[in-house]
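Enquirer: whatever this is, show me its structure:
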Amino acid sequence: MAHKVFIDGEAGTTGLQIRDRLAPRADIELVQLDPARRKDPLARHDALAEADIAILCLPDAAAREAVELAEGLPVRFIDASTAHRVAPGWVFGFPELTAEARDTIANAARVSNPGCYSTGAIALAAPLVAAGLVAPDEIASINAVSGYTGGGKELIAEMESPGAPAHFTYALAQGHKHLPEIIRHAGLSRRPVFAPSVGQFAQGMTVQIPLHLNGRRIADLHDALAAHYAGARFVRVVEPAARVVPTALNDTNELHLSVHGSDENGCAVLVAVLDNLGKGASGAAVQNLNLMIGAAEDAGL
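Expert: Take a look at the predicted model:
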């Protein structure tokens, strides 16, 4: 029997990507609304009542509204918004984060997808903090560059219009919405300075965390990450390259991590590469869905 899935916010960038991944699958039946009624609370309630799992691809306020609309219904949720990433009662949907994460996600009623920047930052920091190689208060800064599709329809229109900038840095007042989940799920005790930016390319992302080695070795950091992700289907620890290209993993659900620097100069840079629309959004949602319905983790990916 096919699992019924309702994508609330199907018309947005993330929703469209999820729909395209799920539509060909025989084990999934999509519950869809008439486009004219996609913001109608009654129509959304009826779709939530019909669905086994709802994937929320909505602004934060609308995601919270969807959960309220489903009060008393047996529907399970995957929320791709920021609304529930540090909320009580919600499981953080990063299957590779801990040894128990896959089973926890598989049995959860409410799963919150990680953000794109936070996927890279947490993937790098959490295993090293857990292993005692990085102190919870040590990470001073995180830098990143993303393709413009992560900003939604308005930013896409801006960046595809004549005269659009080649690159810009933003959120420098340190209020970026991904910071709370980075701090919580990476196990940090101090707020890092986060400097995200957007480049003139549609999708793709790099996240960088600079560190002073302070007696550690590059190999220590590399080996700890490799041990943590050994056997992971979508996360690989790779050798450092002379150039790191943010678009290298586009149209995949892959996440590549690497450790750069040298023992001699005492500095390191941890680097994550991912597709902000893949492992950073839609791909991650489908991976979590697969775990929740008992499908192969890489089905549709």
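Enquirer: for the rest of this, base every contact and every neighbour count on C-alpha atoms.
Expert: OK.
Enquirer: now do the same contact list for Ser161.
Expert: Shown in contact with Ser161 (Cα atoms under 8 Å, 6 or more residues apart in numbering): no residues.
Enquirer: next up, identify which helix or strand it is on.
Expert: Using DSSP states H and E, Ser161 sits within no helix or strand.
Enquirer: first-to-last residue distance for stretch 234-243?
Expert: Start-to-end span of stretch 234-243 (Cα to Cα, to the nearest Å) is 21 Å.
Enquirer: do stretch 128-139 as well
Expert: Stretch 128-139 has its terminal residues 11 Å apart, counting by Cα to Cα.
Enquirer: could you check how far Pro95 is from Asp263?
Expert: From Pro95 to Asp263 the distance is 32 Å (Cα to Cα).
Enquirer: which of the two has more neighbours?
Expert: It is Pro95, of Pro95 and Asp263, that has more neighbours when counted by other Cα atoms under 10 Å, with 21 against 16.
Enquirer: state the three-state secondary structure for the more buried one.
Expert: coil (DSSP: H, G, I helix; E, B strand; the rest coil).
Enquirer: pretty sure it is touching Ala101, no?
Expert: Yes - assessed by Cα atoms under 8 Å, Pro95 is found in contact with Ala101 at 5.0 Å.
Enquirer: I'd like the distance between the residue sitting furthest away from the middle of the chain and Asp220.
Expert: Distance from the centre of the chain peaks at Glu264, with 34.2 Å (Cα atoms, centre = their mean). Applying Cα to Cα, the value for Glu264 to Asp220 is 14 Å.
Enquirer: and Phe77, by the same measure?
Expert: Distance from Phe77 to Asp220, by Cα to Cα: 38 Å.
Enquirer: who has more neighbours, those two?
Expert: Phe77 (26 against 14).
Enquirer: quick one, what contacts the more buried one?
Expert: Taking Cα under 8 Å, 6+ apart, we find Phe77 in contact with Ile53, Ala54, Ile55, Leu56, Ala109, Arg110, Val111.
Enquirer: buried among those residues? Make that a PyMOL selection.
Expert: Selecting only the buried entries of the contacts of Phe77 in PyMOL, with 16 or more other Cα atoms under 10 Å as the criterion:
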select buried, resi 53+54+55+56+109+110+111
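Enquirer: the contacts of Phe77: which two are farthest apart?
Expert: Leu56 and Ala109 (13.5 Å; Cα to Cα).
Enquirer: sequence B follows; please return its structure for comparison with A:
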Amino acid sequence: MTLSVFIDGAAGTTGLEIADRLAGRPEFNLVVLDEARRKDDAARAQALNDADFVILCLPDDAAKAAVGMIRNPRTRVIDASSAHRVAPGWTYGFPEVIGHEAIAGARLVSNPGCYPTGFIGLVAPLVRAGLLPADWPYVCHAVSGYSGGGKALIARFEADADIAFRAYGLALGHKHVPEMQAHAGIAHAPVFAPAVVPAHRGMLVEVPLHLAMMPDAGSPEALRAALHDFYADSAVVQVVDDQPDELLLRASMAPVDTLTLRVLAAQDGTQGRLIAILDNLGKGASGAAVQNLNIMAGLPETAGLRL
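Expert: Have a look, this model is predicted:
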């Protein structure tokens, strides 16, 4: 049986990468609107209601409006925007953390944000295991390639080769923070310090830890072992044990849908650094959407992914 998929916002970066991952897969038939019809609400409404699956690659308000245009209980939705990541009635689309069964049976799935994927992937399993305190004031530092900022930021970086580093979210209260707090299972909103570097794709997310000051915190070895156990059955999330002198993001990074986690620590174990590396357009966006689509459609989870 061939399932129909409509990508609303297919001309954007995330939509294009999703379509690329679905190309040549006989399980799916992509519903495509031409340039004029994709901006026509009547044509979009028909596509939204006719498709078996809809993937929304839209700004938040447009994503909410698109959901409101779906008038039937049959169409299943994956929203790649941040509009529904903590909304009632939506299942958070991080199968390794939320559970594959929850996603398989969901009608409405919110795709995780790219930065939160790294933060939650590191912190949630360790809080659940009681190896990190839920009520600690966590900090998250992160850098991303500029493709995650949409067409305007892509154009800005590609037009101005003199930009070496862009720190933003300086007023705090970034829209990713509620998602990070809720799905990591922590009591306080983390201090989130995001930045953009002059690379098209790639992302490094770091959570520094004062382990000696944390009540009941596990040792670096215990943290690492717990992550290994938690992701033991995952073909997408990798936990590695090396302790490198440096970690690099390269401007030539190829598309990849994995998430790589590390626990780095001082020799005496008093301080640690949890680090996640991923492709902000892969497991941070399009790859995650395809992974969720596969699960919802009852297909092999990694079909079409770049692992």
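Enquirer: where does the TM-score land?
Expert: The TM-score (TM-score structural alignment, normalised by the length of structure 1) is 0.96; 299 aligned residues with a Cα RMSD of 1.4 Å.
Enquirer: could I get the contacts of Phe77 of structure 1 as JSON lines with secondary structure and distance to Glu181 of structure 1?
Expert: Shown next, in JSON lines, are those (DSSP: H, G, I helix; E, B strand; the rest coil; distance: Cα to Cα, whole Å):
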{"residue": "Ile53", "secondary structure": "strand", "distance to Glu181 of structure 1": "23"}
{"residue": "Ala54", "secondary structure": "strand", "distance to Glu181 of structure 1": "22"}
{"residue": "Ile55", "secondary structure": "strand", "distance to Glu181 of structure 1": "19"}
{"residue": "Leu56", "secondary structure": "strand", "distance to Glu181 of structure 1": "18"}
{"residue": "Ala109", "secondary structure": "coil", "distance to Glu181 of structure 1": "19"}
{"residue": "Arg110", "secondary structure": "strand", "distance to Glu181 of structure 1": "16"}
{"residue": "Val111", "secondary structure": "strand", "distance to Glu181 of structure 1": "14"}
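Enquirer: and which of the contacts of Phe77 of structure 1 is nearest Pro162 of structure 1?
Expert: Leu56 (32.4 Å).
Enquirer: ok, the closest one to Leu179 of structure 1 distance?
Expert: 21 Å.
Enquirer: and if you look at Lys279 of structure 1?
Expert: According to Cα to Cα, Lys279 of structure 1 and Leu179 of structure 1 sit 18 Å apart.
Enquirer: those two: which is more packed in?
Expert: It is Lys279, of Lys279 of structure 1 and Leu179, that has more neighbours when counted by other Cα under 10 Å, with 31 against 18.
Enquirer: which residue, neighbours along the chain excluded, lies closest to the counterpart of the more buried one in structure 2?
Expert: Under the alignment by TM-score structural alignment, Lys279 of structure 1 pairs with Lys283 in structure 2. Excluding the flanking residues, the one nearest Lys283 of structure 2 by Cα to Cα, 6 or more residues apart in numbering is Asp257, at 4.7 Å.
Enquirer: likewise Ala164 of structure 1?
Expert: Glu158 (6.4 Å).
Enquirer: can you pull out the strands in the stretch 1-150 of structure 1?
Expert: 3-8, 28-31, 53-56, 76-79, 91-92, 110-112, 141-146 (DSSP state E, counting those that start in this stretch).
Enquirer: average offset of the first one relative to structure 2?
Expert: Same thing as strand 3-8 of structure 1. Taking mean Cα distance after the TM-score superposition for structure 1, the mean distance separating strand 3-8 of structure 1 from the aligned residues in structure 2 is 0.2 Å.
Enquirer: other SSEs contacting that strand?
Expert: Taking 3 or more Cα pairs under 8 Å, 6 or more residues apart in numbering; DSSP states H and E as contact, the helices and strands that strand 3-8 of structure 1 lies on are helix 13-22, strand 28-31, helix 41-50, strand 53-56.
Enquirer: of these, which is nearest Tyr229 of structure 1?
Expert: That would be helix 13-22 among the helices and strands packed on strand 3-8 of structure 1, by Cα to Cα, at 25.0 Å.
Enquirer: other residues contacting that closest one?
Expert: Contact with helix 13-22 of structure 1 is made by 7-10, 28, 30, 57, 149, 152-153, 277, 281-283, 285-286, 300-301, as judged by Cα under 8 Å, 6+ apart.
Enquirer: so among those residues, which ones count as buried?
Expert: By neighbour count, with 16+ other Cα under 10 Å, these hold 7-10, 30, 57, 149, 277, 281-283, 285-286, 300-301 as buried.
Enquirer: pick out the most distant pair among the residues you listed.
Expert: Leu30 and Thr149 (24.2 Å).
Enquirer: coming back round to it: want to try JSON lines for the helices and strands packed on strand 3-8 of structure 1, with distance to Ala62 of structure 1 as columns?
Expert: Listed next are the helices and strands packed on strand 3-8 of structure 1 as JSON lines, based on distance: least, Cα to Cα, whole Å:
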{"stretch": "helix 13-22", "distance to Ala62 of structure 1": "14"}
{"stretch": "strand 28-31", "distance to Ala62 of structure 1": "18"}
{"stretch": "helix 41-50", "distance to Ala62 of structure 1": "10"}
{"stretch": "strand 53-56", "distance to Ala62 of structure 1": "9"}
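Enquirer: let me know which of those is the nearest to Thr206 of structure 1.
Expert: Comparing those by Cα to Cα, helix 13-22 comes nearest, at 18.9 Å.
Enquirer: give me the mean distance between that closest one and structure 2.
Expert: Compared with structure 2 after fitting, helix 13-22 of structure 1 has a mean deviation of 0.5 Å; criterion: mean Cα distance after the TM-score superposition for structure 1.
Enquirer: got the angle for that helix vs strand 3-8?
Expert: 160 degrees (axes from the mean of the first three to the mean of the last three Cα atoms, to 10 degrees).
Enquirer: so the longest helix seen in structure 2 aligns onto which residues of structure 1?
Expert: Counting residues, the longest helix found in structure 2 (DSSP state H) is helix 114-128. Residues 116-130 of structure 1 are where helix 114-128 of structure 2 lands when matched by TM-score structural alignment.
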